[in-house]
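Student: let's see this in three dimensions:
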Amino acid sequence: MDKDDHDAAYKCMFSYPRAVEDLLRDFVGDEWVEKVDFSSLERINGSFIDDKRRRRITDVIWKVRLADQDLYICLILEFQSKTDPTMALRVGCYVLNLYLDLYKNPKQYKLTDSSKLPPVLPIVMYNGAPRWSAPLEVDEMIDVGPGRLPDFRPHMRYMLLDQGTYQEQDLMGLENVVADIFRLENAENPEVWRSVLRKLLRYLAGPEHDGLRNAIKAWIINILIPAKFPQFKWPSAQLEEAGDLQGVEAMLKMNLDLWGQQYVQEGLEKGLEQGQANTVHRQLLRKFGPLPDWVEKQLSDATSEQWEEWGDQVLSASSIGEMFKQPEDQSAFPTFPQ
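Tutor: Model prediction:
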């Protein structure tokens, strides 16, 4: 999957007010969310970020009225294979640049004569496989130092949404675009996709959601399906006919049997391989006793073909050395009677 394509697809989905509203309502969780006037959501151009830094960050900025003041929401989307230890610094620079731009261009941002700048909520959305482990606060990255030096460390925190930490049972009851996007990306069973799509079609049925439905459809077809089922080639004619999420749901229904068979077959193959491995491992232990660490290492790295080969050899082998390659730093293999 191309990272730039994934970035663009997510950025497109979060360019619609409904997605941002659902994000704040069910994933932020603070009491002040109830005071937000969601009808005032306005997309802001992040022109304060230069092109070099923009290539390293996918941003979506919104302004919304919170009681009697503006609130700026910075969505920072991260699609990479590992945690970024510099994220707190990156977010800090990003937010400070936004504040500088607000201060320099009050008319552009329709600021009042108030002497204080508006609050900003930076949210980092991460969908990598390892759980996020980087600091959430800038001052956590800075040595404390003696005396009063700790008082002068900068304090800036971001909110983290680590997609992989959300469980299906926590999300399935929500009528929420963000929750259903997470469910689609986390699901391994195609039947879950159909369930989620039917749900999305129900609560995004109005014409005001046409753009968001099309953005989700494009993400599913161009990003999600190739990532989840790389072995399955969706016919181009079907892609052209999928005009909306309704068409995607229909194609899923049409191909569900094939995908389901592949899903079940993959599970059966994994189960058979694991069963074969367990059997051969037990036979080795019974015949040769406790196995050296270097043998266990070869077993843990084995392919299904190797397990099958060892299964044939274990009955006739008189020593570990007949079955496994001896590392150079190991002593001679003991010979066991047949």
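
Student: make it CA atoms for all contacts and neighbour counts henceforth
Tutor: OK.

Student: could you pull out the strands for the stretch 51-200 of the chain?
Tutor: Listed in chain order, the strands of the stretch 51-200 of the chain (DSSP state E, counting those that start in this stretch) span 58-66, 69-78, 120-126, 159-162.

Student: include mean neighbour count when you put these into JSON lines, please.
Tutor: JSON lines is the format used below for the strands of the stretch 51-200 of the chain (neighbours: other CA atoms under 10 Å):
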{"stretch": "strand 58-66", "mean neighbour count": "20"}
{"stretch": "strand 69-78", "mean neighbour count": "21"}
{"stretch": "strand 120-126", "mean neighbour count": "19"}
{"stretch": "strand 159-162", "mean neighbour count": "16"}
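
Student: I'd like the structure of this one too, to check against the first:
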Amino acid sequence: MVNAPDWSDEMRNVAAALFRIEKHRSEQDVVDSLGHLAEWLSGPEQASLRRAIIVWFYRVFLPNRAPGLEFPDVSDVTDLHEVHDMLAERIKKWPEQWEARGREEGRQEGRHEGVEGTLRKQVELKFGELPAWADERLKQASDEQLDIWVARILTVDSLDALFAEEPSS
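Tutor: This next block holds a predicted model:
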């Protein structure tokens, strides 16, 4: 059996550090690996490699791992120590931001389901059991479409009229 690679500072393996960032087990792994890279690549001869890592980190890694969170423009960042320090500070706030985003998504989903359920009940009370095509239209409706139908249910005389497309203007 092959031994797992040594992630210690002595190894100074840039590729392994990047792999560890990409396949991290925790946000702290990312912070630690960036710290190692910042130290290892501090020499002036490694400026282009540092820049490439910064660009990859901001344009590829972060958008995939922390979607929806805002970060500085990559052109404003020139130092891996700066990236490490920013990440070490911001990483503490990520769970709160993800939790808030999850609550908001849950509220939106709950509102959608509530409006859909109420409209379904109104349609069944007014027109009887829903045919499969009407049931499918309700299930696939956007929030905006449901709002239109909620207003329209009061004035229409048929399911066809309720679900009729609005004329284009």
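
Student: let me have the strands of the stretch 51-200 of the first structure in CSV, extended by distance to Ile223 of the first structure.
Tutor: Converted to CSV, the strands of the stretch 51-200 of the first structure look like this (distance: least, CA to CA, whole Å):
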stretch, distance to Ile223 of the first structure
strand 58-66, 16
strand 69-78, 15
strand 120-126, 16
strand 159-162, 19
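
Student: what's the burial count for Ala218 of the first structure?
Tutor: If you count neighbours by other CA atoms under 10 Å, Ala218 of the first structure ends up with 21.

Student: thinking again about what came up before, quick one: which of the strands of the stretch 51-200 of the first structure is nearest Asp51 of the first structure?
Tutor: strand 58-66 (11.4 Å; CA to CA).

Student: show me what that closest one is packed against.
Tutor: Packing partners of strand 58-66 of the first structure (3 or more CA pairs under 8 Å, 6 or more residues apart in numbering; DSSP states H and E): helix 3-13, strand 36-44, strand 69-78.

Student: tell me the centre residue of the second structure?
Tutor: Pro67 (3.8 Å; CA atoms, centre = their mean).

Student: how much does the lengthiest helix in the first structure stray from the second structure?
Tutor: Looking across the first structure with DSSP state H, the single longest helix is helix 245-288. Superposing on the second structure places helix 245-288 of the first structure at an average distance of 2.9 Å from its equivalents, by mean CA distance after the TM-score superposition for the first structure.

Student: before we move on, back to that, need the helices and strands packed on strand 58-66 of the first structure in JSON lines with distance to Gly206 of the first structure, can you?
Tutor: Shown next, in JSON lines, are these (distance: least, CA to CA, whole Å):
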{"stretch": "helix 3-13", "distance to Gly206 of the first structure": "16"}
{"stretch": "strand 36-44", "distance to Gly206 of the first structure": "16"}
{"stretch": "strand 69-78", "distance to Gly206 of the first structure": "25"}
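
Student: please name whichever of the ones you listed is nearest to Met87 of the first structure.
Tutor: strand 69-78 (9.7 Å).

Student: so that closest one corresponds to what in the second structure?
Tutor: Per the alignment by TM-score structural alignment, strand 69-78 of the first structure matches no residues in the second structure.

Student: got the angle between that strand and helix 3-13?
Tutor: Per axes from the mean of the first three to the mean of the last three CA atoms, to 10 degrees, the angle that strand 69-78 of the first structure makes with helix 3-13 is 150 degrees.

Student: and strand 69-78 of the first structure, what other elements does it pack with?
Tutor: Here strand 69-78 of the first structure touches helix 3-13, strand 58-66, strand 120-126, going by 3+ CA pairs under 8 Å, 6+ apart.
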